[in-house]
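Undergrad: Output the structure for:
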Amino acid sequence: MSRHRGSRAASVPDGGPVEGLYEIDTGTCELVKDRYLANGWILEVNGVPSSHIDVSDPTILEFEYMRWITQLLAGHFARDARLRALHLGGGACTMARYLAATYPNARQVVVEIDGRLAELVRDWFDLPRAPLLRIRVGEARNVLTSLTDATRDVIVRDVFAINRTPVALTTVQFTRHARRVLAPGGIYVVNCGDTRDLTNARREAATIGSVFEHTVMIADPAMLKGRRYGNVIIAGSDLPLGDSPTLARHLLGGAVPAQVWTDGQVRKFAGDARVLDDSEAPVERRTPEPGAHESGTSGTS
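TA: Prediction:
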């Protein structure tokens, strides 16, 4: 494997991705060829697998949790919908690339904290150009709180520092901003990574359930039974979610069969878990409540 080390000035070869280790603003990223998929690539950020992308087919999603998200959205939005999607967490822009292919009228913004990583991803992969897909460099919470009310139909939060989402992106104050930015009928979707005790998932479910009338959870049965570390998808909306028999069948038929829990089950799962609060987050990450926000004074990208 060729490796590119030690210099931000190292150029990315023309003609697509090349295996190697590259310096980025937050450390390093490594691009690894998928040994089992001819046109597949794995992006690792600071030693942790972050994204998988197939350069020949944007609809191939190797990460199961991404398939679960797209199946949830498919049951909520028609394919000709003019989706306005906000992705908090960029990586290789796998999810945004998928939505661009399956929702051709979509307009998307991907928020990525690492500017150098955003440049590399643009160079490596065939991403749609603005206005179909824009990459905005910034911190997820700062960007979210700057956006105008009711300007997004989908918000996907998929941000991790090593193996956990920063607390400031999980709190009830952050979730209220997500709801404020969503248009009526919109969906807020989070990828929650957790251990077998499911403490994070319970608290995130309680937090999202305190802000949205309707919630849903998707995960594989072993995860829901507390048998392993993994991903749990939790979503909230002002409309019912996850009650489609088609969704349940598709989830069970995947490579990793998953279950869907609708609102009553999610709230039972959350139980008396404490809602996540900004008091648990670093002071420098706190932002005003939605009521104190001057909506629209910042960019609405």
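
Undergrad: When you work out contacts or count neighbours from here on, use the C-alpha atoms and nothing else.
TA: Noted.

Undergrad: ok, residue 207 - contacts?
TA: 170, 171, 172, 175, 274, 275, 276 (CA atoms under 8 Å, 6 or more residues apart in numbering).

Undergrad: Buried among these? Need that as a selection in PyMOL.
TA: Burial among those is assessed by 16 or more other CA atoms under 10 Å; the matching PyMOL selection reads:
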select buried, resi 170+171+172+175+275+276
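
Undergrad: In this structure residue 34 contacts residue 40, no?
TA: Yes. With contact defined as CA atoms under 8 Å, residue 34 counts as touching residue 40 (5.0 Å).

Undergrad: Settle it for me: which of those two has more neighbours?
TA: Shown here are residue 34 and residue 40; by other CA atoms under 10 Å, residue 40 has more neighbours (18 against 15).

Undergrad: all strands for the stretch 1-150 of the chain, in order.
TA: 20-24, 27-33, 40-45, 48-54, 84-88, 107-112, 133-137 (DSSP state E, counting those that start in this stretch).

Undergrad: Ok, which of the ones you listed comes nearest residue 73?
TA: strand 84-88 (11.2 Å; CA to CA).

Undergrad: need the contact list for the nearest residue to residue 62 once chain neighbours are set aside.
TA: Spatially, and ignoring its direct neighbours in sequence, residue 62 is nearest to residue 52 (6.4 Å; CA to CA, 6 or more residues apart in numbering). Contact analysis of residue 52 by CA under 8 Å, 6+ apart lists 40, 41, 42, 43, 61, 62, 63, 92, 94.

Undergrad: and what of residue 115?
TA: Contact analysis of residue 115 by CA under 8 Å, 6+ apart lists 24, 25, 137, 138.

Undergrad: let's see this one next to it:
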Amino acid sequence: MNAPPAPRPGRHRVRLGEAELLQDADRPSGWLLSVGGVAQSYVDLDEPAHLEFDYMRRIGDVLDCLRPGPLAVLHVGGGAGSLARYAAATRPGSRQLLVDADDLLVELVSAQLGLRAVPGLAVEVGDGRAALAAAAAGEWDVVVLDAFHQATIPAGMVTLGSVSDVDKALAAGGVCLANVTDGPGLAFVRRVVGTLGAVFEHVVVVGEPAVLRGRRFANVVVAASRDELPVAEVAGLAAGAVFPARVVPGAELMGDPITDDEPVASPLPPEMFT
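TA: Coordinates of the predicted model:
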């Protein structure tokens, strides 16, 4: 079988603007994907278990602490498929589906970064909410909500309606993992936690201490399940990270749920205003 062509750095038009592929000077097999000037994904083609972004490593921590063996994972969004590649490498035999609304981006990362060649991964172009609604009851062990419109989570992506669809789609013991961005005060994180907490009994937030204290803008990971989460195990991995993170009970950050009648988008990063 012929080897796929090597990726090429450069700029490309996608539905949400301009995407750029940059090769990592320190890791020749590492590639950074940005869209609209916002870093979206990092993949190492030779080491798919390498997760460069801290928040992605925290999601990886949760996956590592779930039951052993293959998993069925639905990715709503996912850029270049960093987490899908990780699950395929660390959980051989996993069945995964990545749904992204940007057809041009999907074709770019498929052609340049081999997205469709990830073992066990199916890739579809479509609306994330529609994919959640269409999922069969109990079809997935993990649902990852990582859909962004450049720098923000689209309004309507994390509402009681969409989270109820996640709940339906999850198998017994299943986990919802949401990548959430927020800044001082964590107003949006609190709304997301409140939304997940209205559907799932167990909710925790994982992030760097300064972010959880509302001192700077960054990503946090919210995990939710009907069943108890492996909090102690995840906390141990997070505390031992290069940039240590904490696990906080959702009850400490519980806000009002977001509804489809009043959807809320995540705030823009501060640098987007400069």
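
Undergrad: So residue 91 of structure 2 is in contact with residue 67, correct?
TA: No. Residue 91 of structure 2 is beyond contact range of residue 67, at 10.5 Å (criterion: CA under 8 Å).

Undergrad: Between those two, tell me which one has more neighbours.
TA: Just comparing residue 91 of structure 2 and residue 67: by other CA under 10 Å the higher neighbour count belongs to residue 91, 17 against 10.

Undergrad: what does that one align to in structure 1?
TA: Residue pairing (TM-score structural alignment): residue 91 of structure 2 is matched to residue 103 of structure 1.

Undergrad: and if you look at residue 123 of structure 2?
TA: Under the alignment (TM-score structural alignment), residue 123 of structure 2 pairs with residue 135 in structure 1.

Undergrad: go on, residue 263 of structure 2?
TA: Aligned partner of residue 263 of structure 2 by TM-score structural alignment: residue 281.

Undergrad: what do you get for residue 11 of structure 2?
TA: In structure 1, the residue matched to residue 11 of structure 2 (TM-score structural alignment) is residue 21.

Undergrad: Tell me how far that match lies from residue 28 of structure 1.
TA: 7 Å (CA to CA, to the nearest Å).

Undergrad: neighbour-wise, which of those two wins?
TA: residue 21 (21 against 17).

Undergrad: Neighbours of the nearest residue to the more buried one once chain neighbours are set aside, how many?
TA: Setting aside the residues directly before and after it, residue 21 of structure 1 is nearest to residue 30 in space (CA to CA, 6+ apart), at 4.3 Å. Neighbourhood size, residue 30 of structure 1 [other CA under 10 Å]: 23.

Undergrad: circling back: might one say that the match of residue 123 of structure 2 is in contact with residue 116?
TA: No. Using CA under 8 Å, residue 135 of structure 1 is not in contact with residue 116; the gap is 11.6 Å.

Undergrad: Read off where the longest strand anywhere in structure 2 ends up in structure 1.
TA: Looking across structure 2 with DSSP state E, the single longest strand is strand 170-182. The counterpart of strand 170-182 of structure 2 in structure 1, counting by TM-score structural alignment, spans residues 182-194.

Undergrad: what's the mean distance for that stretch versus structure 2?
TA: Taken over the aligned residues, the distance from stretch 182-194 of structure 1 to structure 2 averages 0.5 Å (mean CA distance after the TM-score superposition for structure 1).

Undergrad: Buried residues, that stretch. List them.
TA: 182, 183, 186, 187, 188, 189, 190, 191, 192, 193, 194.

Undergrad: What of stretch 10-23 of structure 2?
TA: Within stretch 10-23 of structure 2, the residues scored as buried using 16+ other CA under 10 Å are 14, 19, 20, 21, 22, 23.

Undergrad: what sits against residue 230 of structure 2?
TA: By CA under 8 Å, 6+ apart, the residues touching residue 230 of structure 2 are 62, 65, 66.

Undergrad: Around the corresponding residue of structure 1 for the last one, how many other residues sit close by?
TA: Using TM-score structural alignment as the criterion, the counterpart of residue 66 of structure 2 in structure 1 is residue 76. Counted with other CA under 10 Å, the neighbours of residue 76 of structure 1 add up to 17.

Undergrad: Now do the residue nearest to residue 76 of structure 1 when sequence neighbours are not counted against residue 187 of structure 1, distance only.
TA: Of all residues not flanking residue 76 of structure 1 in the chain, residue 241 sits nearest, at 7.7 Å (CA to CA, 6+ apart). Separation of residue 241 of structure 1 from residue 187 of structure 1 (CA to CA): 9 Å.

Undergrad: thinking again about what came up before, mean deviation, whatever helix or strand comes next after the longest strand of structure 2 versus structure 1?
TA: Remark: after strand 170-182 of structure 2, the chain's next helix or strand is helix 187-199, criterion DSSP states H and E. For helix 187-199 of structure 2, the mean distance to aligned residues of structure 1 following superposition is 0.5 Å (mean CA distance after the TM-score superposition for structure 1).

Undergrad: If I take helix 187-199 of structure 2 and strand 170-182, what angle do their directions form?
TA: Counting by axes from the mean of the first three to the mean of the last three CA atoms, to 10 degrees, helix 187-199 of structure 2 lies at 160 degrees to strand 170-182.
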